[in-house]
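Asks: Dropping a prediction and its sequence here:
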Amino acid sequence: MAQIAPKAEWKEDWIKDTVYLHMFPRSFAKSVVNISPFAIKLELWLRLNKIPFKVIDYNGMGSKGQSPFIFFNEKEIPDSNFIIEYLSEYFRVDPYPGLSITDQAVARAFLKMIEENTSWAIFIYRYVEQPDEFAEYFMPKAPANVKAALQKSLQVSVRDRAQKHGIGRHSSEEVHKIGCDDIKAISAFLANKKYLMGDNPTLVDCSLFGLMTQIVCVPMKYPERKIIMEECQNIKDFVDRIINLYWSEWHEQCEF
């Protein structure tokens, strides 16, 4: 099995008001900068808002058993949404700048759909249904026995969590119909806008980018990827736009 990381702790040389973003090492992924869409979401949000941060490659989980998590001014904060809520208040940043209360409600609804519905179709495909296909893009430099053991553990864990969530009780065809219908809804709402809610990126775009990179940038045979490439090109354009504007090191960071 993969070595378990020691408990993360604040370091004496860490700088006040700098976010120490703990996430799975970039080397765990191929064709994308991180295997966690939530880590990508959080890193993009920090970039958009010019909040000082340092990435800490960490092969482990935070206090809630989640990755990513942060240390900030000696405090550990888990869960990307609670992290963003905390930092928004601290730095006086609006996660939805310029949006009306109604539009903020729409954005929140899309964020929750992406993170608590659409994402399951992707996780089920790569961890439960097609681990052999995903093996090419997961921990590419790890010893085969270590990778196989971790993939087996993830397969059992994700299957169990999906069952408890409810989506895992559906057939594969039904799960991916849900995922593809979500993709079509996102594409229809995005239309020809630069970002989901208009001309400026907001928190929901960070969430959308985090998950869509797992599909667009990783050439697996996701049913959802086929829909994007054949029917929802505006989502691929959205991903490319954000990489070009806000993540100049993207392709370099994918080279593991």
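Replies: Here it is on my side, so go on. Residues are numbered from 1 along each chain as shown.
Asks: going forward, measure contacts and count neighbours with C-alpha atoms only.
Replies: Noted.
Asks: in stretch 127-135, what counts as buried?
Replies: Using 16 or more other CA atoms under 10 Å as the burial criterion, the residues of stretch 127-135 that qualify are 127, 128, 130, 131, 134, 135.
Asks: Can you list the neighbours in contact with stretch 172-182?
Replies: Contact with stretch 172-182 is made by 113-114, 117-122, 167-168, 223-224, 227, as judged by CA atoms under 8 Å, 6 or more residues apart in numbering.
Asks: Apply 10 Å and report the result again.
Replies: For stretch 172-182, contacts defined as CA atoms under 10 Å, 6 or more residues apart in numbering pick out 110, 113-114, 117-122, 124-125, 129, 167-171, 183, 185-188, 222-228.
Asks: Any of these buried? List them.
Replies: Neighbour counting over those (16+ other CA under 10 Å) leaves 110, 114, 117-122, 124-125, 167-168, 183, 186-187, 222-228 as the buried ones.
Asks: just how off-centre is stretch 81-91 within its chain?
Replies: Here stretch 81-91 is found 17 Å from its chain centre; the criterion is CA atoms, centre = their mean, to the nearest Å.
Asks: Residue 55: neighbour count?
Replies: 15 (other CA atoms under 10 Å).
Asks: could you say which helix or strand contains it?
Replies: Per DSSP states H and E: residue 55 is located in strand 53-57.
Asks: Next up, the contacts around residue 200.
Replies: For residue 200, the contacting residues are 96, 97, 98, 99, 193, 194, by CA under 10 Å, 6+ apart.
Asks: Any chance of those residues in a markdown table with distance to residue 140, neighbour count and secondary structure as columns?
Replies: Formatted as a markdown table, the contacts of residue 200 follow (distance: CA to CA, whole Å; neighbours: other CA atoms under 10 Å; DSSP: H, G, I helix; E, B strand; the rest coil):
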| residue | distance to residue 140 | neighbour count | secondary structure |
| --- | --- | --- | --- |
| 96 | 37 | 18 | coil |
| 97 | 39 | 12 | coil |
| 98 | 42 | 13 | coil |
| 99 | 42 | 16 | coil |
| 193 | 36 | 13 | coil |
| 194 | 34 | 16 | coil |
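Asks: Comparison target, given below:
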Amino acid sequence: MAAEISWSCTEIFGTFVGSGILLLVVAKLVCRFFFAEKPTEYPKGVVIFCQVPKTPVAPNLCPFAVKLGTYMRMANIPYQNVYSMKLSPKRKTPWIIYNGQAYSDSQFIIEFLNKEFNVDLSKHLTAKEKAIAHSMRKMTEESLYWTFIMNRWVQSYGDPTISRLATLSGLDLWKLKMATSVMSYFQGYGRHTEEEVERISRQDLQALNDHIGDKPYLMGDKPCEEDCAVFGMIAMMWLMRESSFITKMVKENTYPNLTIYYEKMKNEFWPIYEEQS
């Protein structure tokens, strides 16, 4: 008898749980049917530039968004901004939608657009010059970038001057700190001390400063594709917290060639820098 009662209770419990799951599934389907967002229809032949919301003092806090925006301006490719925290199918930002298809990763996007719009911003460079430009871009995106985001979101955490750059809640800032800490640890730079990270940053900046010298652009008198990436990263120097060693370098004009380069690129491709993206 006890066994029979126990079995009945099990059946009742299973039925209850099963019914609850079924109700949740049905409710989700109903919500999708009645409340799902309709896919936005974008014009054909126009790049839909998806990026995180811009800051009041610059087009974006993300160097890769500034890179991609600069490239499309330099190449005269028509684009439309969409500001959102939504990520691409690869879980990356910025990204684009073109003729209904999503494309991720700023460099892959540029390579795609080069083919689609028959663009070659580096055709004036020799093979050797292209190799040097490629190395400069890799240094900024694979090394300097990590020192910048670690300083902005981890080392300067708690500095309230971030509010002049973006409106972020305490929870958002904490999430950014934790995410950056984890990613940089597995990348490698997150295992270094603050002093070591600063030394890496200064070495990269000095190399860029020395390479650019008195040239108006990265590789000479005419901008090339890699200028977009270098400018996007250098622009971040003016978007750090007040306590940052990078902000101190900007104020002291430690790298004068980079300051001149930044101002020239900004004025040429972003004439109303604070208001455009």
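Replies: Sure thing, it's come through. All values reported here derive from a predicted model rather than from experimental measurement.
Asks: Considering the contacts of residue 200 of the first structure, which are maintained in the second structure?
Replies: Counting by both residues aligned by TM-score structural alignment, their matches' CA atoms under 10 Å, the members of those that carry over to the second structure are 96, 98, 99, 193, 194.
Asks: which residues of the second structure does stretch 77-91 of the first structure align to?
Replies: Matched against the second structure by TM-score structural alignment, stretch 77-91 of the first structure falls on residues 103-117.
Asks: Give me the contact list for that stretch.
Replies: 45, 47, 50, 64-69, 71-72, 75-77, 87-98, 102, 118-121, 225, 229.
Asks: Nearest residue to residue 79 of the second structure in space, ignoring adjacent ones along the chain?
Replies: Counting by CA to CA, 6 or more residues apart in numbering, residue 47 is the residue found nearest to residue 79 of the second structure once chain neighbours are left out, at 4.4 Å.
Asks: got the contact list for the corresponding residue of the first structure for the one you found?
Replies: Matched by TM-score structural alignment, residue 47 of the second structure corresponds to residue 19 in the first structure. Contact partners of residue 19 of the first structure, counting by CA under 10 Å, 6+ apart, are 46, 51-56, 69-73, 87.
Asks: related to what we said a few turns ago, show me the contacts of stretch 103-117 of the second structure that map onto strands.
Replies: 47, 50, 95, 96, 97, 98, 102 (DSSP state E).
Asks: From residue 100 of the second structure, how far off is the spatially closest residue to the fifth one that is not a sequence neighbour?
Replies: With CA to CA, 6+ apart as the criterion, residue 97 of the second structure has its nearest non-adjacent residue at 5.0 Å, and that residue is residue 48. From residue 48 of the second structure over to residue 100 of the second structure the distance is 9 Å, taken as CA to CA, to the nearest Å.
Asks: Likewise for residue 139 of the second structure?
Replies: Relative to residue 100 of the second structure, residue 139 of the second structure is positioned 33 Å away (CA to CA).
Asks: picking that back up, give me the buried entries from the contacts of stretch 103-117 of the second structure.
Replies: Of the contacts of stretch 103-117 of the second structure, these count as buried by 16+ other CA under 10 Å: 47, 50, 64-69, 71-72, 75, 77, 88, 93-98, 119, 121, 225, 229.
Asks: residue ranges of the helices in the stretch 101-250 of the first structure, please?
Replies: Under the criterion DSSP state H, counting those that start in this stretch, the stretch 101-250 of the first structure contains helices at 101-113, 119-123, 131-134, 144-165, 172-190, 203-216, 223-231, 233-246, 250-253.
Asks: of the ones you listed, which approaches residue 9 of the first structure most closely?
Replies: Set against residue 9 of the first structure and scored by CA to CA, the helices of the stretch 101-250 of the first structure come closest in helix 144-165, at 24.7 Å.
Asks: quick one: buried residues of that closest one?
Replies: Going by neighbour count (16+ other CA under 10 Å), the buried part of helix 144-165 of the first structure is 147, 148, 151, 154, 155, 158, 159, 162.
Asks: Aligned to residue 129 of the second structure, what sits in the first structure?
Replies: Under the alignment (TM-score structural alignment), residue 129 of the second structure pairs with residue 103 of the first structure.
Asks: what about its match, how many residues close to it?
Replies: Residue 103 of the first structure is flanked by 13 other residues according to other CA under 10 Å.
Asks: Is residue 71 of the first structure in contact with residue 21, as I believe?
Replies: Yes: with contact defined as CA atoms under 10 Å, residue 71 of the first structure counts as touching residue 21 (6.9 Å).
Asks: where do the contact lists of those two overlap?
Replies: Common contact partners of residue 71 of the first structure and residue 21 (CA under 10 Å, 6+ apart): 56, 77.
Asks: Over in the second structure, find the residue span the strand holding residue 55 of the first structure aligns onto.
Replies: So strand 53-57 of the first structure sits over residues 79-83 in the second structure, by TM-score structural alignment.
Asks: Next: stretch 176-187 of the first structure.
Replies: Following TM-score structural alignment, the aligned partner range for stretch 176-187 of the first structure in the second structure is 198-209.
Asks: Check stretch 31-43 of the first structure too.
Replies: Counterpart in the second structure of stretch 31-43 of the first structure, with TM-score structural alignment as the criterion, is residues 57-69.
Asks: Straight-line length of that stretch, end to end?
Replies: So stretch 57-69 of the second structure: terminal residues 16 Å apart, CA to CA.
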